[in-house]
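> Sharing a model prediction with you, sequence too.
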Amino acid sequence: MTGRGDGTVGKALGVLDQVAGFGRPVRFSELLEASDLPKATLYRLLQTLTNQEMLIYEPDRGVYSPGIRLVRLAHAAWAQSSLAPIARPHLEALSREVGETVHLAQLDGGHVLYVDKRNAAEPVEMYSQSGKVGPAYCTGVGKAMLAHLPEPDLARVLPQQSFHRFTGATLADEDALRSELAEIRRHGYGFDREEHEPGIICVAVPILTPRGRLLGALSVTGTTARTRLAALEGYVPRIKAAAKAISEEAQHWRFPDRPVEAKGR
């Protein structure tokens, strides 16, 4: 999707999303093939974004990539509107203590945005990286956050879940997800049981304000080759302590109370 019904600005932001989504320099022909915009409109928006340094165009290779101005804006957003700067020392301490990978995530509409990550002593290749957007319905951090959304917000984001079966353990529909979210609310933590990637498991807890407003989620992630869910579950008290410390420090920052809306992904 390249636009959200928000006129030229919405279309331009959609193009930025599209370029970034390739994860590499991308040719105009590739963008056009994936876009619902007319060729002339797409070209005009790319020219404008390039002129504004939001994109870089390399004429010798004929490719577009994110520009330096976008990098500056992203850095400012990371510093001012994400939990990452506050959470970083707590993530580092938690990762050192448990010896596994630790993730920090926030909701991006109905999806998971990984805002920071600390690798295990023995890193493992996996999907999650800082800045990546992933599914909420089949990740530990995603389910931990969905479970603590107010019902009106949850009702808006559940239709955005694709329920694509990544593995045999992936939750297949809204009813199955709602049932698990109720369990997460009861226990205060949830799991990823190889639901997004084979061999990858985690336990996750939400980061909540004292009044219960959702800020994000923390997880400890391992592999089935070297650990089990029961072992990860033993880290829950430590993860909850880190989440509480992050929440307490976040009270002194001004985080946007961003409404959970469809993002047209």
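In hand now; what should we look at?

> Going by C-alpha atoms from here, please, whenever you check contacts or count neighbours.
Noted.

> What count of nearby residues applies to residue 8?
Neighbourhood size, residue 8 [other Cα atoms under 10 Å]: 13.

> and what of residue 107?
Other residues close to residue 107 by other Cα under 10 Å number 24.

> host element of it?
According to DSSP states H and E, residue 107 maps onto strand 101-108.

> Which secondary structure elements does that strand sit against?
Applying 3 or more Cα pairs under 8 Å, 6 or more residues apart in numbering; DSSP states H and E, one finds that strand 101-108 contacts helix 84-98, strand 111-118, helix 140-146, strand 214-223.

> orientation of that strand relative to strand 111-118 in degrees?
150 degrees (axes from the mean of the first three to the mean of the last three Cα atoms, to 10 degrees).

> Quick test: name the residue nearest the centre of this protein.
residue 113 (1.5 Å; Cα atoms, centre = their mean).

> ok, that residue touching residue 128?
No - if you go by Cα atoms under 8 Å, residue 113 and residue 128 don't touch, sitting 9.2 Å apart.

> Can you pull the residues that touch both of these two?
Contact criterion Cα atoms under 8 Å, 6 or more residues apart in numbering; residues shared by residue 113 and residue 128: residue 134.

> Count the residues that sit near residue 231.
Quick note: residue 231 (other Cα under 10 Å) scores 11 neighbours.

> next one: residue 97
11.

> Check the one 4 residues further on too.
Taking other Cα under 10 Å as the criterion, the count of residues near residue 101 is 24.

> what's the spacing between it and residue 157?
27 Å (Cα to Cα, to the nearest Å).

> check contacts around the closest residue to residue 106 other than its chain neighbours.
Of all residues not flanking residue 106 in the chain, residue 216 sits nearest, at 4.3 Å (Cα to Cα, 6 or more residues apart in numbering). Counting by Cα under 8 Å, 6+ apart, residue 216 makes contact with 83, 104-107, 145, 206-208.

> Which members of the residues you listed are the farthest-apart pair?
83 and 145 (14.2 Å; Cα to Cα).

> more neighbours, the two?
residue 145 (32 against 25).

> surely that one meets residue 217?
Yes - using Cα under 8 Å, residue 145 is in contact with residue 217, at 6.3 Å.

> what residues are shared contacts of these two?
With Cα under 8 Å, 6+ apart, residue 145 and residue 217 have common neighbours 106, 206.

> One more to weigh against that first structure:
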Amino acid sequence: MDASFKPVPAVSKCLAILRLLDTEVGQGMSLSAIAARLSLTKSHCLMILRTLLAEGWLTYDAERQRYGLAPSLLLDLAATIRRHDRGSVVQDILARLAEDIGLPCLLSRVNADGSFSCLHRVQGGHGLVINVAIGQHYPADAPAQMRARLAALSEEDAEAQLQAMPLRAYTGATTTDKAAIRREIAEARRRGFAVGRMEYLEGIGSIATAIADGGGQPGLVLQCTGPQAAMAPREEELGAAILAAAARIAVAWQLH
């Protein structure tokens, strides 16, 4: 983007309001609360809210005096997504994620045997490059991807698959003790994402989360990778970014 470019303030504020209300689904927010959270004057905030109401993108509960996102906004967004190729939408989400976190990101398909195949990948910023080809295969026991996939299954199914899975030590740091892996899977369920710490490639860490298919089973795995020393202090930050991107990919994937 041109360094001299300056966003239009009204548009930026409008988008900020929509993003804020998206965090309060089912609850809504009052004019005062929205204005305070976004550091807007109440009069200016009210003008934007009324415009969004007129366009059908917001609802207003007069009794509770709260604004919320309207279903028509979601329908408009869904129609937009359908008009675009799913691959380009997903690639754009990955590109934004990689740019935001400065790390390479890839999306893999979960195969019938539990292994993984790369569908999309984007290099991160700061000169960091991963040599992953589209279609590249990862084994079912690739640590971060495997834990993310099993964490998305029921405990019973995950345990049965873990028991039957042969585990290899890809590096000196690879965990092959199944009791320890059970703890990692439980932690992945709690956090929403799994972590591999130099367990597949020397010195490289990975954070991954599964994305459910139409039947509720893990059909995709989204992950970012990078130097473990740089990723370790950012696990929560990176995990949150991965989860947010995964939610957007899930919508795009299921609308096509």
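The structure has been received and is ready for your questions. Computed from a prediction, not measured in an experiment: that's the story for all the values here.

> Tell me how far residue 159 of structure 1 lies from residue 116 of structure 1.
27 Å.

> more crowded one of the two?
residue 116 (24 against 12).

> The more buried one matches what in structure 2?
With TM-score structural alignment defining the correspondence, residue 116 of structure 1 maps onto residue 120 in structure 2.

> Let me know how buried the residue nearest to that match when sequence neighbours are not counted is, in neighbour terms.
Of all residues not flanking residue 120 of structure 2 in the chain, residue 107 sits nearest, at 5.1 Å (Cα to Cα, 6+ apart). Number of residues near residue 107 of structure 2 (other Cα under 10 Å) recorded here: 27.

> I figured residue 107 of structure 2 hits residue 116, correct?
No - taking Cα under 8 Å as the definition, residue 107 of structure 2 is not a contact partner of residue 116, at 9.4 Å.

> so how far is the biggest helix by length in structure 2 off the chain centroid?
The longest helix of structure 2 (DSSP state H) is helix 235-254. Centre-to-centre, helix 235-254 of structure 2 and its host chain are 1 Å apart (Cα atoms, centre = their mean, to the nearest Å).

> Same check on stretch 77-90 of structure 1?
14 Å.

> Ok, stretch 104-122 of structure 1 next?
Distance, centroid of stretch 104-122 of structure 1 to centroid of chain: 5 Å (Cα atoms, centre = their mean).

> cool, stretch 71-80 of structure 2 as well?
That offset, for stretch 71-80 of structure 2, works out to 20 Å (Cα atoms, centre = their mean).

> Report the aligned residue range of structure 1 for it.
Going by TM-score structural alignment: stretch 71-80 of structure 2 matches no residues.

> Then stretch 197-204 of structure 2?
The aligned range for stretch 197-204 of structure 2 is 193-200, by TM-score structural alignment.

> List the buried residues of that stretch.
193-197, 200 (16 or more other Cα atoms under 10 Å).

> Residues touching that stretch, excluding its own?
126-127, 138-139, 166-171, 192, 201-202, 221-225, 229.

> Drop anything exposed from these.
Neighbour-count burial (16+ other Cα under 10 Å) is assigned, among the contacts of stretch 193-200 of structure 1, to 138-139, 170-171, 192, 201-202, 221-223, 229.

> picking that back up, of the contacts of residue 216 of structure 1, which stay in contact in structure 2?
Of these, the ones still in contact in structure 2 (both residues aligned by TM-score structural alignment, their matches' Cα atoms under 8 Å) are 104-107, 206-208.

> on that earlier part again, what's the most buried one of the helices and strands packed on strand 101-108 of structure 1?
helix 140-146 (a mean of 31; mean count of other Cα atoms under 10 Å).

> Relative to structure 2, which residues correspond to that one?
By TM-score structural alignment, helix 140-146 of structure 1 lines up with residues 144-150 in structure 2.

> average offset between the matching stretch and structure 1?
Overlaying structure 1 shows stretch 144-150 of structure 2 at a mean distance of 1.8 Å from the equivalent residues (mean Cα distance after the TM-score superposition for structure 1).

> can you list contacts of that stretch?
116, 140, 158, 161-162, 181, 184-185, 188, 193-196, 206-210, 218, 221, 223.

> Helices - which of those land there?
158, 161-162, 181, 184-185, 188.

> circling back to that earlier point, same list, the helices and strands packed on strand 101-108 of structure 1, but as a markdown table with distance to residue 8 of structure 1 please.
Formatted as a markdown table, those follow (distance: least, Cα to Cα, whole Å):
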| stretch | distance to residue 8 of structure 1 |
| --- | --- |
| helix 84-98 | 31 |
| strand 111-118 | 24 |
| helix 140-146 | 31 |
| strand 214-223 | 31 |
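
> Can you give me the distance of the nearest residue to residue 188 of structure 1 once chain neighbours are set aside to residue 106 of structure 1?
The shortest distance from residue 188 of structure 1 to any non-neighbouring residue, by Cα to Cα, 6+ apart, is to residue 205 (6.5 Å). Distance, residue 205 of structure 1 to residue 106 of structure 1, using Cα to Cα: 12 Å.

> Now do the shared contacts for these two.
With Cα under 8 Å, 6+ apart as the test, residue 205 of structure 1 and residue 106 both reach residue 217.

> Compare these two (neighbour count), which wins?
residue 205 (29 against 25).

> Closest to residue 91 of structure 2 out of the ones in helices among the contacts of stretch 144-150 of structure 2?
Looking across those and measuring by Cα to Cα, the closest to residue 91 of structure 2 is residue 188, at 25.1 Å.

> ok, that closest one touching residue 143?
No - Residue 188 of structure 2 is beyond contact range of residue 143, at 11.9 Å (criterion: Cα under 8 Å).

> Overlap of the contact sets of the two?
Counting by Cα under 8 Å, 6+ apart, the residues touching both residue 188 of structure 2 and residue 143 are residue 195.

> how many neighbours does residue 161 of structure 2 have?
14.

> Please name the nearest non-neighbouring residue to it.
residue 150 (8.0 Å).

> Tell me which residue of structure 2 lines up with residue 237 of structure 1.
That one, residue 237 of structure 1, aligns with residue 240 by TM-score structural alignment.
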